[in-house]
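S.K.: Structural data only, the sequence is not supplied:
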C-alpha cells in the first residue's frame, strides 16, 4: 500500500513538472492573453532536422528550461515533420504554414520567435550548441525588457 501511494505521488509530481506545449496556436494565443505571458514559438522539423532534434534534447527538454518556461511563457511548437507516421492534421499543418509565412518566411529550422500577447515579435534566435539552457532563458528574458 505504501509503495502504491509513493508511486502515485511520484507520478503526480512529475506530471506537475511536465512542460506544457499548447496543442494549437489559437490555444497558445488565448492562454497568453488570459495569463498575460509572452509566447515562445518554436519552428522545428522534429523528425528530419538534426539541429532541431539537438535543440529539443539539449535545451527545450532540460530541467532548467522546463522549470522556468512552463511558469513564465506560453509554449507552441510549429512542427513540420516529414515522415508519414508523424504527420499532422491538415488544420494544424495549415496553421503552422500560416505562422511560418508570417514569422519564418525564410524557412529557418530551428527558429525560436518570442512574441508578446499581441503577436508582436520581441526577438528571434536559432540554435547555438554552445549556449546552455540558462543562456537561452537569459536571451528570452532580455527580449521582454
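M.R.: That came through, no problem. What you are looking at is a predicted structure, and each value in this text was computed from that prediction instead of being measured. Numbers count the residues shown, from 1 in each chain.
S.K.: From now on I want contacts and neighbour counts done on CA atoms only, so please keep to that.
M.R.: OK.
S.K.: Let me see the ranges of the helices in the chain.
M.R.: Assigned by DSSP state H, the helices in the chain fall at 2-17, 25-35, 50-55, 63-72, 90-103, 133-143.
S.K.: and the comparison structure, right after this:
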C-alpha cells in the first residue's frame, strides 16, 4: 500500500511539473497582444498570434514541441513577424482569463488557431497550426501567406 501511495504522489508531482513546463512562455514569443500591435506599427511588421491550450490540447502540445519552441522556427519567423502566444491553460486560471477577451473578439473556435495581422492590426489570414506540423511546412505556409497578402 505504501508503494502505491508513493507512486501516486510521484505521478502527481510529475504531472504538475509537465503542466508548468508547457504553460511557460516560449523564448522569442510575447504574451502581450496590445504591445505586439504597437511594436508591429513601429517596425512595420505583421503579427503572428497563436491561440493555444498549452497544457491540455494534444495538437497544441505537439506544435509547441515540434515547431514553436524550435530556435530555427523562432529565428526565421521573427524576421518577418512579431510572435505572440495567447494561451488558455487549464492549469493557470489567471492567464486564461486574461486572454479570454481575445478569443471572444477574434471568434476562436478551436486550438491551435493562428491568425496573421498586418502592421495596422487588420487580420489577413487564419488557419489551424496543426495543418503544418513541422518547422519547414509551417515556415513555407507563412511565406505563402505573406506573398498572398502582398497581392491584395
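M.R.: Thanks, I have the structure now. What you see is a predicted model, and the numbers here were worked out from it, not measured in a lab.
S.K.: List the TM-score for the superposed pair.
M.R.: Overlay of the two chains. TM-score (TM-score structural alignment, normalised by the length of the first structure): 0.74; 122 aligned residues with a Cα RMSD of 2.1 Å.
S.K.: Just tell me which of the helices of the first structure ends up closest to residue 79 of the first structure.
M.R.: Counting by Cα to Cα, residue 79 of the first structure lies closest to helix 90-103 out of the helices of the first structure; the figure is 7.0 Å.
S.K.: List the buried residues for the closest one?
M.R.: Across helix 90-103 of the first structure, burial judged by 16 or more other Cα atoms under 10 Å covers 92, 93, 95, 96, 97, 99, 100, 103.
S.K.: residues contacting the third one?
M.R.: Think residue 95 of the first structure. Going by Cα atoms under 8 Å, 6 or more residues apart in numbering, residue 95 of the first structure touches residue 25.
S.K.: Now do it against residue 26 of the first structure, distance only.
M.R.: According to Cα to Cα, to the nearest Å, residue 95 of the first structure stands 9 Å off from residue 26 of the first structure.
S.K.: which neighbours do the two share?
M.R.: Shared contacts of residue 95 of the first structure and residue 26 (Cα under 8 Å, 6+ apart): none.
S.K.: got a list of what the alignment partner in the first structure of residue 118 of the second structure touches?
M.R.: Under the alignment (TM-score structural alignment), residue 118 of the second structure pairs with residue 116 in the first structure. Contact analysis of residue 116 of the first structure by Cα under 8 Å, 6+ apart lists 32, 37, 38, 39, 122.
S.K.: how near is the fourth one to residue 88 of the first structure?
M.R.: In this structure, residue 39 of the first structure and residue 88 of the first structure are 21 Å apart, going by Cα to Cα.
S.K.: now do the first one
M.R.: The span separating residue 32 of the first structure from residue 88 of the first structure equals 23 Å under the rule Cα to Cα.
S.K.: and if you look at the second one?
M.R.: Using Cα to Cα, one obtains 26 Å as the distance from residue 37 of the first structure to residue 88 of the first structure.
S.K.: neighbour-wise, which of these two wins?
M.R.: Neighbour tally, residue 37 of the first structure and residue 88, criterion other Cα atoms under 10 Å: the higher count belongs to residue 37, 19 against 16.
S.K.: before we move on, back to that, minimum distance to residue 78 of the first structure: which of the helices of the first structure has it?
M.R.: helix 90-103 (5.2 Å).
S.K.: distance between that closest one and the chain's centre?
M.R.: Distance of helix 90-103 of the first structure from the chain centroid (Cα atoms, centre = their mean, to the nearest Å) equals 15 Å.
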